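Enquirer: Here is my input; please provide its structure:
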Amino acid sequence: MLVPVLAALALAAAQPAPAQPAPPPPAEAPALSPAAQQALAGWKAEFAKVRAEQAALPLPAGVVEELARRVALEQAGRRAMTPIMVSDLPAPEKRAVLAEVWRELTPIDEDNTRWLKTVLPADGWFRHSREGKEAARNAWLIVQHSSDRDFQKQVLKRMEVLVSRDEVAGPDYALLYDRLEMFEGRPQRYGSQASCQDGKLQIYTLEDPARVDELRRRVGLKTTLEEYKAMMRVGASC
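Expert: Below is the predicted model:
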């Protein structure tokens, strides 16, 4: 069984974080032990803190500022998962805790997608030279974490035209490309996506294993596949 998983460890600043799709909930969620309940409570407290901080802010001044706030919230929720992911909880309990986490995060991702569609630039996508690199990357993150495959495909086509002009980041394009290939059952090109296979974290099938490092360099990814696998803890239990 192949199940997409999120990257639990922070990567180098120049290396974009891989996709973080929600794992499916366990068929029969076990009763949470005190340790699992504590892990979930820790996540909820951290996430609630960020929500409260944002609620205390004045209304955003425009699209760029709202992009930053929306992404700050969804990223905070994902970063707060790290203690759960690296914990010693038994795998069934860990899955059950993460299912509870995703019950709160998924509606946020869905709302971000709906909102982003209403504020797209007239020419279809955000540009480094116009909205700024941070805004372009924040918009991409919302798309990367969206469950709307048709929207992801539309954005990928728009980004493809802009990559060669340095108007969007090559690594962002690569991660969205790989993500769509994986979800449509095709091999990925850049080696950015990992999945849980038979209880172990593995890099998803590659289009051209012999050339993957060359392809990664061409698109601006700063690590080799082997370096990336070490960051992702490929081979660890999942």
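
Enquirer: C-alpha from now on. contacts and neighbour counts both.
Expert: Will do.

Enquirer: Please go through this structure and pick out the longest helix.
Expert: The helix that spans the most residues within the chain, counting by DSSP state H, is helix 91-118.

Enquirer: which parts of that one are buried?
Expert: Going by neighbour count (16 or more other C-alpha atoms under 10 Å), the buried part of helix 91-118 is 92-99, 101-102, 105-106, 108-110, 112-113, 116.

Enquirer: what do you get for stretch 81-89?
Expert: Within stretch 81-89, judged by 16+ other C-alpha under 10 Å, the buried ones are 81, 82, 84, 85, 89.

Enquirer: one more to put side by side:
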Amino acid sequence: MKKASLILLLLSCSVIVFGQSKIDSALYKKLGAMFKEDQKWRIESAKLYNNQKSDYDRATVDKNWAIADKLNQDEAKNILTKYGYPGYSLVGESGSSKFWAIVQHCDDDIPFQQKVLLLMKKEVDRKNASGEDYAYLKDRVLTNLGQKQLYGTQGILNPKTKKWAPLPIINPTEVEARRKAMGMISLKQYIKEINTGN
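Expert: Now for the predicted structure:
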């Protein structure tokens, strides 16, 4: 009995190791570096916006932010061409989400974002990418095109009340069902959480 248990344990460990060996560690590290640069200038910008101490002035932040986004966008296109959408099986959940975040910030190239959406949807359907990430990107593209969104992820902060509210939503009575299908919290809870942080 002990021998059988040991064999099963060894087999399960082999499966775990085998599963992990599929992760492209070089690509994962590249995505980590890209994401770090993506976030660095956004964090510095937020510090300046909130009158907090930053090692950079506004001009330096804005310049480096634009450079980082352009470099990341070019590299994201190369990655998409070479690998398709990098899902969990290629770079793990964390790596896949980092790629999504970079694409989310490619607002000056909506056709590229749309191309990513098509490939990403296939991976979401295979449970190989995040439905929630997909919903955010879908809404981002729709609102950038001047259309109503599906999931209510994109919104605007009222400068007077300091309260966030979603931009217009297609068939708002169905938004909760759409969000649930993507594994998201309710829109009501989402709005509450955003406004608690403001």
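
Enquirer: thinking again about what came up before, any chance of the buried residues of stretch 81-89 of structure 1 in TSV, plus distance to residue 226 of structure 1 and secondary structure?
Expert: Supplementary listing: the buried residues of stretch 81-89 of structure 1 in TSV, determined by distance: C-alpha to C-alpha, whole Å; DSSP: H, G, I helix; E, B strand; the rest coil:
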residue	distance to residue 226 of structure 1	secondary structure
81	24	coil
82	22	helix
84	25	helix
85	21	helix
89	28	coil
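
Enquirer: The residue located most distally from the centre of structure 1 and residue 48 of structure 1: what is the separation?
Expert: Of all residues in structure 1, the one whose C-alpha sits farthest from the chain's mean C-alpha position, using C-alpha atoms, centre = their mean, is residue 34 at 28.9 Å. Applying C-alpha to C-alpha, to the nearest Å, the value for residue 34 of structure 1 to residue 48 of structure 1 is 21 Å.

Enquirer: And residue 204 of structure 1, by the same measure?
Expert: Taking C-alpha to C-alpha as the criterion, residue 204 of structure 1 is separated from residue 48 of structure 1 by 34 Å.

Enquirer: Likewise for residue 227 of structure 1?
Expert: Using C-alpha to C-alpha, one gets 34 Å for the distance from residue 227 of structure 1 to residue 48 of structure 1.

Enquirer: Where do the strands of structure 1 begin and end?
Expert: Ranges of strands within structure 1 are 2-4, 194-197, 200-203, based on DSSP state E.

Enquirer: ok, the residue farthest from the centre of structure 1 to residue 41 of structure 1 distance?
Expert: Using C-alpha to C-alpha, residue 34 of structure 1 is found at 10 Å from residue 41 of structure 1.

Enquirer: Show me which of residue 204 and residue 48 of structure 1 is the more surrounded one.
Expert: Shown here are residue 204 of structure 1 and residue 48; by other C-alpha atoms under 10 Å, residue 204 has more neighbours (22 against 15).

Enquirer: residues touching that one, list them.
Expert: Shown in contact with residue 204 of structure 1 (C-alpha atoms under 8 Å, 6 or more residues apart in numbering): 182, 187, 188, 191, 193, 194, 195.

Enquirer: can you do 6 Å?
Expert: When contacts are counted by C-alpha atoms under 6 Å, 6 or more residues apart in numbering, residue 204 of structure 1 is found next to 193, 194, 195.

Enquirer: from those residues, which is closest to residue 72 of structure 1?
Expert: Minimum distance to residue 72 of structure 1 across those is 22.3 Å, recorded for residue 193 (C-alpha to C-alpha).

Enquirer: And the closest one, what's its match in structure 2?
Expert: In structure 2, residue 193 of structure 1 lines up with residue 154, judged by TM-score structural alignment.

Enquirer: repeat for residue 126 of structure 1
Expert: Using TM-score structural alignment as the criterion, residue 126 of structure 1 maps onto residue 86 of structure 2.

Enquirer: residues contacting its match?
Expert: With C-alpha under 6 Å, 6+ apart as the criterion, the residues that contact residue 86 of structure 2 are residue 96.

Enquirer: can you put the contacts of residue 204 of structure 1 in a markdown table and add neighbour count and distance to residue 73 of structure 1?
Expert: Converted to a markdown table, these look like this (neighbours: other C-alpha atoms under 10 Å; distance: C-alpha to C-alpha, whole Å):
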| residue | neighbour count | distance to residue 73 of structure 1 |
| --- | --- | --- |
| 193 | 26 | 23 |
| 194 | 25 | 24 |
| 195 | 22 | 25 |
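
Enquirer: that older thread, would you mind putting the buried residues of stretch 81-89 of structure 1 into JSON lines with distance to residue 158 of structure 1 alongside?
Expert: Listed next are the buried residues of stretch 81-89 of structure 1 as JSON lines, based on distance: C-alpha to C-alpha, whole Å:
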{"residue": "81", "distance to residue 158 of structure 1": "32"}
{"residue": "82", "distance to residue 158 of structure 1": "33"}
{"residue": "84", "distance to residue 158 of structure 1": "36"}
{"residue": "85", "distance to residue 158 of structure 1": "34"}
{"residue": "89", "distance to residue 158 of structure 1": "42"}
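
Enquirer: This completes my enquiry, with thanks.
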